[in-house]
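Chemist: next come a sequence and a model predicted from it.
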Amino acid sequence: MTIHQHPHVTDRDAHFVGGGIASLAGAAFLVRDGNMPGENIHVYEKLDVVGGAMDGAGDPDEAYLIRGGRMFNYPAYECTWDLFESIPSLEDDSRSVKDVMDEFNEAHPSYAKTRLMHEGERIDAGEYGLTSQHRQSIARLLLTPEPRLGDTRIEEWFDESFLETNFWYVWATIFAFQPWHSVAEVRRYMYRFLHEFPRLHTMEGIDRTKYNQYDSMILPLRRWLEDRGVSFEYGHEVTDMDIVPSRTGRTVERLYCETDSGTETVPVEPSDLVFMTNGSMTDGSSIGGMDEAPELNETGASWELWKSIAEDNPQFGNPSVFADNVTETKWESFTVTLHNTDLFDHIVDFTNEEPGNGLVTYLGSNWLLSTVVAAQPHFANQPDDVKVFWGYALFPDREGNYVEKPMSECTGREILQELCYHLQCEDRLPGLLDDVTCIPAMMPFITAHFQPREPGDRPEVVPDGSNNLAFLGQYAEQPRDVVFTVEYSVRSAMTAVYEMLDLDREVPPVTKHYRKPGVIADTVRAAYR
């Protein structure tokens, strides 16, 4: 192992580009495991709030907004639990965030009875409907080494009938896979979650937070970091960095930030550390309203920065693979706030699912609409007489069944009208929507991490020859773990911190549940249902 001659950690600064969960986790690991003083750590965020994709905002009067919701899994997510077992909850600082989550999930276990519906009828989603040819294709995928898959798409690996099975509808709408996405990512998911294969349709293995993830995870983590002196530089968009090559490698010497008052230059010493979240799934998001459709943005700040530094440093990856196909990487979500709870109550009755049970997908929907009715309240400041639910659609460019236009052109009101058609209550419009607010969110890069890719398109967490720059988040390569998870971001942060500080600590390995005989037997049985 190379021994780096660096000053003591107390004499070094750390700069985090982006304020998502990866940066917050990285800052926590620097303090907790690296003994770096919090005041030496700086987080630069272009927005006025941290948390990235783990968001949750609003109030009952102006309406609530969550662009998405991350699902969790125990016993997977090894690094996430390692972190949040050491972060005190806001409600009771004698208990960790993980303790509160465990208590909540014990009281509100997931068990979806109505995972799929078609024209008002519940479909038995546990009947996966796989043929022998489908099973052979899955087995062949699991046995093919990932490098040999290259940029093969799902629709190139599986025949068309596979994409019409109950299994695919359950799989695609839980994880947000599209037929044109990378089959290599499907392979990773199958290995990572093979222990969940038999019960994907009930979502029993899904753990949730008590409130939205911003309230339940980001706020206590931010508070913990602030209490230790970590500085959050809001309204700071890092637009460029000086990376100087030499015989000993590449070294970041300067960051450039755009702020309301102009360009700020941040000097970086050679012994300082820079952690950059390269690419963001919620970058370029556009928010609509009850009577306003969201816009579609084609780019975002994190992508522009990544492209800028990768141009002269090919080992920093190939951002265009992920960022230049917005038509293939976008979808749209919507958050509904209800003072008049008739529609909320109707969804619960119509689907026969109690709040907190899981995801319901409406297969007759051209948009492939799904709704999630979380356990209430879903926000810490949500009154008892106000309800909130969330939904999304994988095909926002298709014309609706009821509203004769693509979802991407629809206002929040029109999205709810389309939903009411699939809930078979459109005859009660417009009364159902009185005192109800629907906020649509268009996310151009929400599944960019699933784009077909080749080895090298994602940079290593610490690229070869990088002296003080590490990459974090969904677009840094980590063998065997799966993107579109909080775990992937937290794991990247732990890996980066431990490697950059040469810590004598081991990142918890990805658990190989697929090697357990019982898991294999249960999976095979499920594949024949």
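Modeler: Cool, got the structure.

Chemist: all contacts plus neighbour counts: C-alpha atoms, from now on.
Modeler: Will do.

Chemist: please, which helix or strand holds the spatially closest residue to Ala76 that is not a sequence neighbour?
Modeler: Nearest residue to Ala76 in three dimensions, chain neighbours excluded: Thr511, at 6.8 Å (C-alpha to C-alpha, 6 or more residues apart in numbering). Using DSSP states H and E, Thr511 sits in no helix or strand.

Chemist: so Thr511 touches Tyr191, yeah?
Modeler: No - look at Thr511 against Tyr191 with C-alpha atoms under 8 Å: they stay out of range, at 9.8 Å.

Chemist: more neighbours, the two?
Modeler: The residue with more neighbours, out of Thr511 and Tyr191 and counting by other C-alpha atoms under 10 Å, is Tyr191; that gives 19 against 16.

Chemist: which elements pack onto whichever helix or strand the more buried one is part of?
Modeler: In this structure, Tyr191 sits in helix 183-192 according to DSSP H and E. For helix 183-192, the elements it packs on are helix 132-143, helix 146-149, helix 154-157, judged by 3 or more C-alpha pairs under 8 Å, 6 or more residues apart in numbering; DSSP states H and E.

Chemist: how does it look with 10 Å?
Modeler: Counting contacts by 3 or more C-alpha pairs under 10 Å, 6 or more residues apart in numbering; DSSP states H and E, helix 183-192 packs against helix 132-143, helix 146-149, helix 154-157, helix 166-175.

Chemist: tell me the helices and strands packed up against the second one.
Modeler: Looking back up the chat, that one is helix 146-149. Using 3+ C-alpha pairs under 10 Å, 6+ apart, helix 146-149 sits against helix 183-192.

Chemist: circling back to that earlier point, columns mean neighbour count and distance to Tyr214 on top of the helices and strands packed on helix 183-192, output as a markdown table?
Modeler: Formatted as a markdown table, the helices and strands packed on helix 183-192 follow (neighbours: other C-alpha atoms under 10 Å; distance: least, C-alpha to C-alpha, whole Å):
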| stretch | mean neighbour count | distance to Tyr214 |
| --- | --- | --- |
| helix 132-143 | 14 | 35 |
| helix 146-149 | 15 | 34 |
| helix 154-157 | 16 | 33 |
| helix 166-175 | 19 | 20 |
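
Chemist: ok, second structure coming up, stack it against the first:
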Amino acid sequence: MNSAVQNSPSPVLKREEYVESSAHRKVYLVGGGIASLAAAAFLIRDGDIPGCNITILEELEKLGGSLDGTGTPHDGYTLRGGRMLESKYLCTYDLFSSIPTLDQSKTVTQEIFEWNETMKTSSKSRLVRDGRRIDAPRYGLGEKQILTLERLAAEPEGGLGNSSIADQFDPSFFETNFWLMWCTTFAFQPWHSAVEFKRYLVRFTHMVEGFNRLHGIMRTVYNQYDSMVRPLQRWLEERGVRFELNTRVTDLLFEESDAKRVRSIHYESGGVSGKIDVASEDLVIVTLGSMTEASCLGSMESVPALHGKADGGAWTLWEKIAAGRPEFGRPSTFTDHIDQSKWVSFTTTLRDPAFFRIVRDFTGNVPGEGGLITFAESSWLASIVLPHQPHFIGQPEGVNVFWGYGLSVDEPGDFVKKSMAACTGREIMTEVLGHLRVETEAIHILETSTCIPCMMPFITSQFLRRVKGDRPQVQPEGWKNLAFTGQFCELPDDVVFTVEYSIRSAQTAVYALLDLKRKPPPVYKGHHDPRVLYKAYRTLHDMTG
């Protein structure tokens, strides 16, 4: 990247001059996650912006953000996590209906739906207790708890304020199977925002029926980096989009007269500072914050360190630009409570089929069919998921990969008497084998496994208690050429910690900045369908079966 990119200023263009102007307008996207990649695609597909006029600035050495996937069969594969998909992610499937798969045989959307017709999720062991699987667990809710759920679904968000989930329920709620399955599927904690919990209740009302078997949850053929990010990246590359990797944006300078706008972008790359001048017709789209910022990997023999917001650029950039600008939100709401937002995930690469065979026979599900398995009595509140194999493109036959995580990472384990946060990969695998009651083959499995733990200090920061204004609007009021995307901007009705939220924010940003006479598809509202409500009512009362 040049240390300075000079763009000559031009007057504000009338709408009828838009098509001509799009050939000259430049767009800069800060952050290389799915939100920026999606925004670039919408700019090209729906906004007629030439790909060569779009630049994505990413501080890491590869794109994809939280939808990552890397490694080798020898050293071990790693995934920090994978987002849940379901059939009502309308923005996601709209985007990927335009993106071919890597083999060019169909669109990514077609591939996802065809795959999930073949590999339907239907768990026969959503919970494990005392070394035994529980098939279709009962929810175990009392009438008072169900009434509270119904009240939350109906109550306006303003009435909930910055209250927590624990503020809304009696302590016995957190001992029910419903909470155990809900919190581990979505990674909620009792101290998280009641508003976010309410949004999830409403957004996924249509999935309450069958939730104890994970019906309706969809997967990609491979991990989401290989199945979604790589095809999208290639599509953008073919159209000339520029990717500036290992480039950390450190500041934005503004012109704050009557028409507020970004005037320049400041960055560091390879130890060198630089500046991009932003012309009056140019656009800037910033992904705010990062739930995987400052992540740290351990190894089979080492523990991942706990880092903070200073160990990356996303949070510090948001703090810098938000200072004195309340319309940019309040990043401290999400950055300053690591003990309430951290947890540990782990990816295990196995060079022997024993573990997968044991889990298959124990659960009654083949890999890819069962979804999340939660150890209900785990002090770590640990869960694992065995995806269909191969999970990585190029993964050799005879090598298997699975992923897991724990929500209570500061509690001592049940078989390894240490907190999950203080455990090596070997110790985490020992704990998992203990909950599965694997004894005779445990040593062999450990000898043929590479378990890589990952500490993520901000992974559920988007769930922290918040009030109106903590998250800025996608296009902040009064700003002409600036928009925000990602998990920390405000979108009515939809839920964070999803691919859909990032892509919806990108679509919203592009359409607003380009003044296009179109909107993203509306959020699906199954709670307005009496049939959906009736099924949810029966399910919450354990009246199905």
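Modeler: On my side now, so go ahead. Since this is a predicted model, take the numbers as computed values, not measurements.

Chemist: care to give me the TM-score?
Modeler: TM-score for the superposed chains, counting by TM-score structural alignment, normalised by the length of structure 1: 0.97, backed by 525 aligned residues with a C-alpha RMSD of 1.3 Å.

Chemist: now which residue in structure 2 aligns to Pro294 of structure 1?
Modeler: Counting by TM-score structural alignment, Pro294 of structure 1 lines up with Pro304 in structure 2.

Chemist: name the SS class of that match, please.
Modeler: For Pro304 of structure 2, the assignment made with DSSP: H, G, I helix; E, B strand; the rest coil gives coil.

Chemist: mind checking how far it is from Met420 of structure 2?
Modeler: 10 Å (C-alpha to C-alpha, to the nearest Å).

Chemist: same check, this time on Gly69 of structure 2
Modeler: 22 Å.

Chemist: pick out whichever of those two has more residues nearby.
Modeler: Remark: of Gly69 of structure 2 and Met420, Met420 carries more neighbours, 30 against 21, as counted by other C-alpha under 10 Å.

Chemist: correct me if wrong: the more buried one contacts Thr430.
Modeler: No - Met420 of structure 2 is not in contact with Thr430 according to C-alpha atoms under 10 Å; the separation is 11.4 Å.

Chemist: would you confirm that Ser96 of structure 1 contacts Leu90?
Modeler: Yes - the criterion here is C-alpha under 10 Å, and Ser96 of structure 1 meets it with Leu90 at 8.8 Å.

Chemist: for the two, list the residues in contact with both.
Modeler: Pro220 (C-alpha atoms under 10 Å, 6 or more residues apart in numbering).

Chemist: Cys451 is in contact with Val303 of structure 2, correct?
Modeler: No - the pair Val303 of structure 2 / Cys451 is not scored as a contact, 11.1 Å apart, by C-alpha under 10 Å.

Chemist: what touches both of the two?
Modeler: Common neighbours of Val303 of structure 2 and Cys451 (C-alpha under 10 Å, 6+ apart) are Thr424, Gly425, Arg426, Glu427.

Chemist: after superposing, tell me the mean distance of whichever helix in structure 1 runs longest to structure 2.
Modeler: Scanning structure 1 for the helix with the most residues, using DSSP state H, yields helix 486-500. Once fitted to structure 2, helix 486-500 of structure 1 is off its aligned match by 0.3 Å on average (mean C-alpha distance after the TM-score superposition for structure 1).

Chemist: that helix aligns to what range in structure 2?
Modeler: Under TM-score structural alignment, the match for helix 486-500 of structure 1 is residues 499-513.

Chemist: one more: stretch 177-188 of structure 1?
Modeler: Taking TM-score structural alignment, stretch 177-188 of structure 1 hits residues 188-199 over in structure 2.

Chemist: kindly report the same for stretch 360-370 of structure 1.
Modeler: The alignment places stretch 360-370 of structure 1 over residues 373-383 of structure 2 (TM-score structural alignment).

Chemist: got the buried residues for the matching stretch?
Modeler: Ile373, Thr374, Phe375, Ala376, Ser378, Ser379, Trp380, Leu381, Ala382, Ser383 (16 or more other C-alpha atoms under 10 Å).

Chemist: re earlier: tell me how far the match of stretch 177-188 of structure 1 lies from the chain's centre.
Modeler: 16 Å (C-alpha atoms, centre = their mean, to the nearest Å).

Chemist: ditto for stretch 42-52 of structure 1
Modeler: That offset, for stretch 42-52 of structure 1, works out to 17 Å (C-alpha atoms, centre = their mean).

Chemist: which bit of structure 2 covers that stretch?
Modeler: By TM-score structural alignment, stretch 42-52 of structure 1 lines up with residues 55-65 in structure 2.

Chemist: mind checking the end-to-end distance for the matching stretch?
Modeler: Stretch 55-65 of structure 2: ends 16 Å apart by C-alpha to C-alpha.

Chemist: quick check: buried residues in it?
Modeler: Neighbour-count burial for stretch 55-65 of structure 2 [16+ other C-alpha under 10 Å]: Thr55, Ile56, Leu57, Glu58, Glu59, Leu60, Leu63, Gly64, Gly65.

Chemist: C-terminal to the longest helix of structure 1, what's the next element?
Modeler: Heading C-terminal from helix 486-500 of structure 1 (DSSP H and E), you reach helix 517-527.

Chemist: which bit of structure 2 covers that next one?
Modeler: Using TM-score structural alignment, helix 517-527 of structure 1 pairs with 530-540 in structure 2.
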